[in-house]
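Peer 1: I would like to see how this sequence folds:
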Amino acid sequence: MTTPPPALPSPSMITATTPSTPTPASTSPTPGPEALTSALVSGAVLAAAIAATINLWLARSRSREEERGRLRAAFAEAFVAYTTYKEMPYAIRRRHADQAAEERVRLSEILRETQAQLAYHLAWTTLESPAVGDAYKNLVQHLRRTAGIAMHEAWEAPAITSDTQMNIPPAVIDLSELVQYETAYLDAVRAHLHELLPWWKRLRS
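Peer 2: Below is the predicted model of the structure:
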């Protein structure tokens, strides 16, 4: 008896295997020339903006310091006018005895110019700072009263005729009461200039 050949598997029993296609690894796109140009332009704009900000800050700082210097000089000039008037009683006492007429003209002219300077500085300080203006006004008022009396007495006294008379003691001319008003004026000036400092400098002072 003939043995039949073995049965072949049915098509449904055969599993087809297809080799898998490898998935390519994901890669980042390489930036093109346009992206690089945009990045360079953005960096340049940012650098320019930072430089402009720094330059503006430096300019403002210099301008503020220059303004403080100008005011410092102007306040000092106001004090010089005050000091010139304050010295007039001594100048009158020390006038030349042998040139009475000429000395009257010379000293009167100095006093006239000083009065004009005081008037100018009284107006300027008030416009610049009410606090400084008030302090200067108070200083000048007491100056005119105290030094004015001393000048009147100096004109009535005989002119000096010797070197030893050049030393004028406080018993003859006493202007010490003006010291407190000088201090008040200088304190007002200092406070005004302090307000013009940048905030970080005000914190340290």
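Peer 1: only C-alpha atoms for contact and neighbour calcs from this point on.
Peer 2: Fine.
Peer 1: Apart from its neighbours in sequence, what residue is nearest L71?
Peer 2: Once flanking residues are discounted, L71 sits nearest to L193: 7.8 Å by C-alpha to C-alpha, 6 or more residues apart in numbering.
Peer 1: so that neighbour touches R68, yeah?
Peer 2: Yes. Taking contacts as C-alpha atoms under 8 Å, L193 lies within contact range of R68: 6.3 Å.
Peer 1: Sequence B follows; please return its structure for comparison with A:
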Amino acid sequence: MAIANQITLGLGVVTAVVALIGYWANQHIKRRETKSQMYAAAIQAIHEFEELPYIIRHRKSSGSEVRAELAEKLSGVFSRIKYHQTLLNMDSPVVGQAYTDLFTHTRRHAGPHRKEAWNTPPVTSDDQMPGAAYYPYDNSHEIEVCLLAMRRELNPWGWLSRPFTHRRIRKLRNNRPPYREPEHMRQRRAEVFRNNG
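Peer 2: Below you'll find the model as predicted:
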């Protein structure tokens, strides 16, 4: 009878372990999906932020209603970015810091681009639309670092690898290559300024 009890107990333990593994795997898949959507929305907010100078440049007019509408849009984008910064910092300090670095670096370029866009008269005809503006951002390195942190956090044991991810990100940040605008972008910038000037 003792062997029968041991077999029953062993089967019960194996069943419980399999159920726990299945539960853990299911929860991980749900968390990964939720985090993936959160990360994608955060990166989308950065891309919306980068588009603001183009939206300002292509405004309908310089009237007060248009300015108020654009100011509201600007405020909404800033609000979404701050929301994502807070959310990402609560979820993972490593991802939150990488996202904050990305926003800080993008913001260095965005301010002058928005100022230039506001100081340029609105587009008034269709022939002015192609190449009406060119606002480059030197943030591809920060985007890659942020995506690296996000990818590592999506791993099943991402929370355990945070110290390693933090060290890797710090190393990448310290080894950031100096910005060199690609030749095709430099030519495009010269063409835009030639057409607008």
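Peer 1: ok so, going back, now for the residue mapped onto the residue nearest to L71 of the first structure from the second structure: which residues touch it?
Peer 2: For L193 of the first structure, the aligned position in the second structure is L154, judged by TM-score structural alignment. By C-alpha atoms under 8 Å, 6 or more residues apart in numbering, the contact list for L154 of the second structure reads 32, 35-36.
Peer 1: try 10 Å this time
Peer 2: Each residue near L154 of the second structure by C-alpha atoms under 10 Å, 6 or more residues apart in numbering is listed here: 28-29, 31-36, 39.
Peer 1: Could you check how far it is from Y54 of the second structure?
Peer 2: 33 Å (C-alpha to C-alpha, to the nearest Å).
Peer 1: packing partners for the strand or helix carrying T15 of the second structure?
Peer 2: Secondary structure from DSSP states H and E places T15 of the second structure in helix 2-57. With contacts taken as 3 or more C-alpha pairs under 10 Å, 6 or more residues apart in numbering; DSSP states H and E, helix 2-57 of the second structure sits against helix 64-91, helix 93-118, helix 140-153.
Peer 1: what span of the first structure lines up against the longest one?
Peer 2: Residues 101-128 of the first structure are the counterpart of helix 64-91 of the second structure, counting by TM-score structural alignment.
Peer 1: quick one: the matching stretch to the second structure mean distance?
Peer 2: After superposition onto the second structure, the mean distance of stretch 101-128 of the first structure to its aligned counterpart is 1.5 Å, using mean C-alpha distance after the TM-score superposition for the first structure.
Peer 1: For M129 of the second structure, which of the helices and strands packed on helix 2-57 of the second structure is the nearest?
Peer 2: helix 93-118 (13.7 Å; C-alpha to C-alpha).
Peer 1: how far is that closest one from where the chain is centred?
Peer 2: Put simply, helix 93-118 of the second structure sits 11 Å off its chain's centre (C-alpha atoms, centre = their mean, to the nearest Å).
Peer 1: which helices and strands does that helix pack with?
Peer 2: Partner elements for helix 93-118 of the second structure (3+ C-alpha pairs under 10 Å, 6+ apart): helix 2-57, helix 64-91, helix 140-153, helix 162-174.
Peer 1: which secondary structure elements does the third one contact?
Peer 2: What it means is helix 140-153 of the second structure. Applying 3+ C-alpha pairs under 10 Å, 6+ apart, one finds that helix 140-153 of the second structure makes contact with helix 2-57, helix 93-118, helix 162-174.
Peer 1: 8 Å instead?
Peer 2: The elements that helix 140-153 of the second structure packs onto, with contact taken as 3 or more C-alpha pairs under 8 Å, 6 or more residues apart in numbering; DSSP states H and E, are helix 93-118, helix 162-174.
Peer 1: Just say which of those is most tucked in.
Peer 2: Stretch with highest mean neighbour count among those: helix 93-118 (a mean of 19; mean count of other C-alpha atoms under 10 Å).
Peer 1: Give me the angle between that one and helix 64-91.
Peer 2: Using axes from the mean of the first three to the mean of the last three C-alpha atoms, to 10 degrees, the inter-axis angle of helix 93-118 of the second structure relative to helix 64-91 is 170 degrees.
Peer 1: Specify, as a residue range, where stretch 16-27 of the second structure falls in the first structure.
Peer 2: Mapped onto the first structure using TM-score structural alignment, stretch 16-27 of the second structure spans residues 52-63.
Peer 1: H184 of the second structure and H58 of the second structure: what is the separation?
Peer 2: 23 Å.
Peer 1: Same drill for these two, tell me which one is more crowded.
Peer 2: H58 (20 against 9; other C-alpha atoms under 10 Å).
Peer 1: Now do the more buried one against A117 of the second structure, distance only.
Peer 2: 9 Å.
Peer 1: residue closest to the middle of the second structure?
Peer 2: Nearest residue to the geometric centre of the second structure (C-alpha atoms, centre = their mean): I43, 2.2 Å.
Peer 1: Show me what that one aligns to in the first structure.
Peer 2: By TM-score structural alignment, I43 of the second structure lines up with F79.
Peer 1: Give me the mean deviation of the match of stretch 16-27 of the second structure from the second structure.
Peer 2: Averaged out, stretch 52-63 of the first structure is 0.9 Å away (mean C-alpha distance after the TM-score superposition for the first structure).
Peer 1: How far off centre is that stretch?
Peer 2: In this view, stretch 52-63 of the first structure has its centroid 13 Å away from the chain centroid, taken as C-alpha atoms, centre = their mean.
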